[in-house]
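Colleague: Sequence and predicted structure below; questions after.
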Amino acid sequence: MNVQDVRKMFPILDQEVNGNPLVYLDSAATSQKPTSVIEAVEDYYRRYNSNVHRGVHTLGTLATDGYEGAREKVRAFINAKSTEEIIFTRGTTTAINIVATSYGRENVGPGDEIVITPMEHHSNIIPWQQVARTTGATLKYIPLQKDGTIDIEDVKKTVTSNTKIVAVMQVSNVLGTINPIKEITSIAHKHGAVVVVDGAQSTPHMKVDVRDLDCDFFAFSGHKMCGPTGIGVLYGKRELLNNMEPIEFGGEMIDFVGLQESTWKELPWKFEGGTPIIAGAIGLGAAIDFLSDIGLENIEAHEHKIVQYAISKLSEVDGVTIFGPKERAGLVTFNCDDVHPHDVATVLDAEGVAVRAGHHCAQPLMKWLDVSATARASFYLYNTEEDVDVFVKALIKTKEYFGNVFG
């Protein structure tokens, strides 16, 4: 993979911010978009903008082919059995909420357990808090090791015969921890529990095979994997989805509507009420083509190289604390002594370096780390070691600035 050639495919990277060349290190929040994705969305709106499924005219047929063609691309990308198992949503948050509302509230009751981890994104905590509150179930947490990883022995101790749902992220958006989903799933299934995986931070960066993982539900977002915002995916095993009720009702998802009762379309459309996210799905399909052409194995190897280089460089800077395990996905979360993360991000931005600062929608994890906030640099296929050098140099400058002001 030639990173310089890859960078040329992302027009937004060729600009200056505050008089400096842009160094974009915030892909865990949202990735940048290659020209092919931008053009695919523009082509839909310019050439065949129409609603899907309902019309027999030419534009409607082209739009339907594009929309359903994208569903097949998603199916192949994550190795699902059927396109019936691929539901387009607004994003990971919506996908998890569908499972929590439609499956969780109907299959969990008093005395039952829902098991998650303290590292989860709020989108994989709050829905389960709500299910527990409304059903009388107990919300339990798998404890974390000191480096922010999960020990399988702790999973075995936490998941019991009362556990009905295990919900866990595949990759932490704060620590970069890569969780052993396949092993967790095996343990959960032995107790009859279903497994919900938040794949928002894994799907863009590594090969995902839902059949190999054997998870029951898997959620991810398009905008973190070079696709448009506002589009995501819920994968669910067909037998589970068939027994679940829709949570949005109206057009598109119906089969027959009478004055007193109605029936629903078959999968996957019964979960896609209203006009779907057509342009978003087409853009996601283009993003999948783009990532597949480069190869997820190449992307993962490149990010591993970059993040290890970043850790080695940051480790040389006095007063910088790095959070998370040594082996991790492509991000580094850190703090500088006596400098608030928001101040770090502000000064870095003045140098053209974009990082994220805050609690990263992971307040329970911040409490576990005993910090109020952190700064995070996250990498993707278009980042280079030179980006890391600029970032570290700007960070040293930040520390010197605040040292002079408050020293």
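Modeller: Perfect, I can see it now.

Colleague: Only C-alpha atoms from now on, for both contacts and neighbour counts.
Modeller: Noted.

Colleague: what's the nearest residue to residue 195 if we skip its chain neighbours?
Modeller: Nearest residue to residue 195 in three dimensions, chain neighbours excluded: residue 166, at 4.8 Å (CA to CA, 6 or more residues apart in numbering).

Colleague: Neighbours of the one you found, how many?
Modeller: Around residue 166 there are 29 other residues, counting by other CA atoms under 10 Å.

Colleague: wouldn't it be in contact with residue 188 here?
Modeller: Yes: with contact defined as CA atoms under 8 Å, residue 166 and residue 188 form a contacting pair (6.9 Å).

Colleague: can you list residues touching both of these two?
Modeller: 194-195 (CA atoms under 8 Å, 6 or more residues apart in numbering).

Colleague: how far away is residue 126 from residue 97?
Modeller: 9 Å (CA to CA, to the nearest Å).

Colleague: Would you agree residue 310 is in contact with residue 388?
Modeller: Yes: taking CA under 8 Å as the definition, residue 310 is a contact partner of residue 388 at 6.0 Å.

Colleague: If you count surrounding residues, which of residue 126 and residue 97 has more?
Modeller: Shown here are residue 126 and residue 97; by other CA under 10 Å, residue 97 has more neighbours (20 against 14).

Colleague: also this one, for the comparison:
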Amino acid sequence: MKAQDEYEPSEEDWKLFDELAGKSQRGIWGDTGDAPHDSQEPPLSNYEIEVRQRRREVERLLTGAYHRPIPAAQEPLARRLLELSTAYQPTELRAVLPRLRDELVLQNLTLESDTSTPKAVPCPDPAKSQWTLYEVWQHQLARDRADTSSKGGQANHGGTLEERERRARVMTVLTQHKAVLSLTKHDWQDAYDAARKMRSGATALVAPTPTPLNELLTDDPELRTGHERVSALVTSMKQIQEHARFLDLTDVRADDLIIKPIEKRVTSRSRDGVPFSADDTEAIFSGYIYQGALPTNKTKAYPFWFWLPLLGYFTGARTNEIAQLDTADIKDTHGLACIDFCADDQSAFEAKRIKTGEARLVPIHPRLIELGFLEYVEQQRRSNQKKLFGDGLTYLRSRLCLKFGETELTRRER
């Protein structure tokens, strides 16, 4: 099988070739002529013919016709086109050169934009001139709460609000507590890059005792925050950056930066888990939900705040498995109260999933029964609740007292 060249020389090609090589050589491509070569110019080598042909194609592109001289202002562009097109055959140049020219022009425009004097950010309200990203987040939160015309914005309930507040503190540390008005494009880029190196469980504090950036980061991949939390942080940071643009505190957009997707991280912590230490356990069950005086600014609590850590402690189940439980999963089996950790049909609404398919029936620990877990389950059933844990709030009394059915949990022990 022989490769076939579908290129058909045009009349302009013949004319160009006649000019470059002399009419007596036209027979190479078409007519066989024996006319004597009457030009005094010595015959050109194949290399010289190709060089001239490439030059003529560049002339045609930049001037619109052959034999027109390239303006001096476009000579640098012509030289670059010749350099970049050396990998292509002369017969391909007519199709390739326009694309190369467009890329060079766009590249030149980008370089000119980067080296030009940065645009001045409009002068904002002087009261906002020293705002960090934490104050920008607070402003956004207040604005969302004041806007009653939309259901969007940041959630007000405890867990989500606390997590967003934590992210705002982390963002502030990542930007080294600088005023947003002073952040350059490179400062923003550095902050997004640093987010990838966050240490798992690191504390991020703002004024009056700001956390230094180096305490938040680590070069050890095994100690870094999981990819899901980092992705959520980056998304929140983009939103706060956009709100800062709305406040005229910056003109840098997230789209102006190089923010690559966060790759999935598999470490020993995510793969095998890390057991809680005695100090960890003590810290979890020493909170006001379980013991001690009730803070004066707390009036409500979610039931899962109380029950989920206890169920995890006494069953060893994963957090997601506990959170997915239905009231129907609490069963009496041969006179023994059990929790049925099982998956649902995947086509079912709110289908439960069990990691690695480890369905199992776990007896309920006597201490959970003593603390009133079964009464809580029965209360959920009487309220026609499908899920064991929902968003229902329980109002707190002068002492923390979570009442479920007939049992009051006034003593909170592990």
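Modeller: Yes, it's here. All values derive from a computational prediction rather than experimental measurement.

Colleague: so what number do they get for TM-score?
Modeller: After superposition, the two chains reach a TM-score (TM-score structural alignment, normalised by the length of structure 1) of 0.21; 144 aligned residues with a CA RMSD of 7.0 Å.

Colleague: circling back: residue 220 of structure 1 versus the residue nearest to residue 195 of structure 1, what's the distance?
Modeller: 17 Å.

Colleague: isn't there a strand covering residue 337 of structure 2?
Modeller: Yes: applying DSSP: H, G, I helix; E, B strand; the rest coil, one finds residue 337 of structure 2 inside a strand.

Colleague: Verify the stated contact: it with residue 363.
Modeller: Yes: with contact defined as CA under 8 Å, residue 337 of structure 2 counts as touching residue 363 (5.9 Å).

Colleague: related to what we said a few turns ago, and what about the residue nearest to residue 195 of structure 1, helix, strand or coil?
Modeller: Residue 166 of structure 1 ends up strand, using three-state DSSP.

Colleague: Report the contact partners of it.
Modeller: 114-116, 188, 193-196.

Colleague: Repeat that for residue 138 of structure 2.
Modeller: Contacts of residue 138 of structure 2 (CA under 8 Å, 6+ apart): none.

Colleague: Secondary structure class of it, three-state.
Modeller: Residue 138 of structure 2 - assigned by three-state DSSP - is helix.

Colleague: any idea how far it lies from residue 241 of structure 2?
Modeller: 13 Å.

Colleague: same question, residue 322 of structure 2
Modeller: 36 Å.

Colleague: Could you do residue 378 of structure 2 as well?
Modeller: For residue 378 of structure 2, the distance to residue 241 of structure 2 - CA to CA - is 47 Å.

Colleague: of these two, who's got more company?
Modeller: The residue with more neighbours, out of residue 378 of structure 2 and residue 241, is residue 241; 23 against 17, by other CA under 10 Å.

Colleague: And that one, which helix or strand is it part of?
Modeller: With secondary structure defined by DSSP states H and E, residue 241 of structure 2 is part of helix 227-246.

Colleague: For that helix, which helices and strands make contact with it?
Modeller: helix 133-146, helix 158-174, helix 185-195 (3 or more CA pairs under 8 Å, 6 or more residues apart in numbering; DSSP states H and E).

Colleague: and the angle from the first one to helix 227-246?
Modeller: With axes from the mean of the first three to the mean of the last three CA atoms, to 10 degrees applied, the angle from helix 133-146 of structure 2 to helix 227-246 works out at 80 degrees.

Colleague: What are the buried residues along helix 133-146 of structure 2?
Modeller: Within helix 133-146 of structure 2, the residues that count as buried by 16 or more other CA atoms under 10 Å are 133-137, 139-141, 144-145.

Colleague: Including distance to residue 269 of structure 2, could those residues go into JSON lines?
Modeller: Formatted as JSON lines, the buried residues of helix 133-146 of structure 2 follow (distance: CA to CA, whole Å):
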{"residue": "133", "distance to residue 269 of structure 2": "30"}
{"residue": "134", "distance to residue 269 of structure 2": "30"}
{"residue": "135", "distance to residue 269 of structure 2": "34"}
{"residue": "136", "distance to residue 269 of structure 2": "34"}
{"residue": "137", "distance to residue 269 of structure 2": "31"}
{"residue": "139", "distance to residue 269 of structure 2": "36"}
{"residue": "140", "distance to residue 269 of structure 2": "35"}
{"residue": "141", "distance to residue 269 of structure 2": "33"}
{"residue": "144", "distance to residue 269 of structure 2": "36"}
{"residue": "145", "distance to residue 269 of structure 2": "37"}
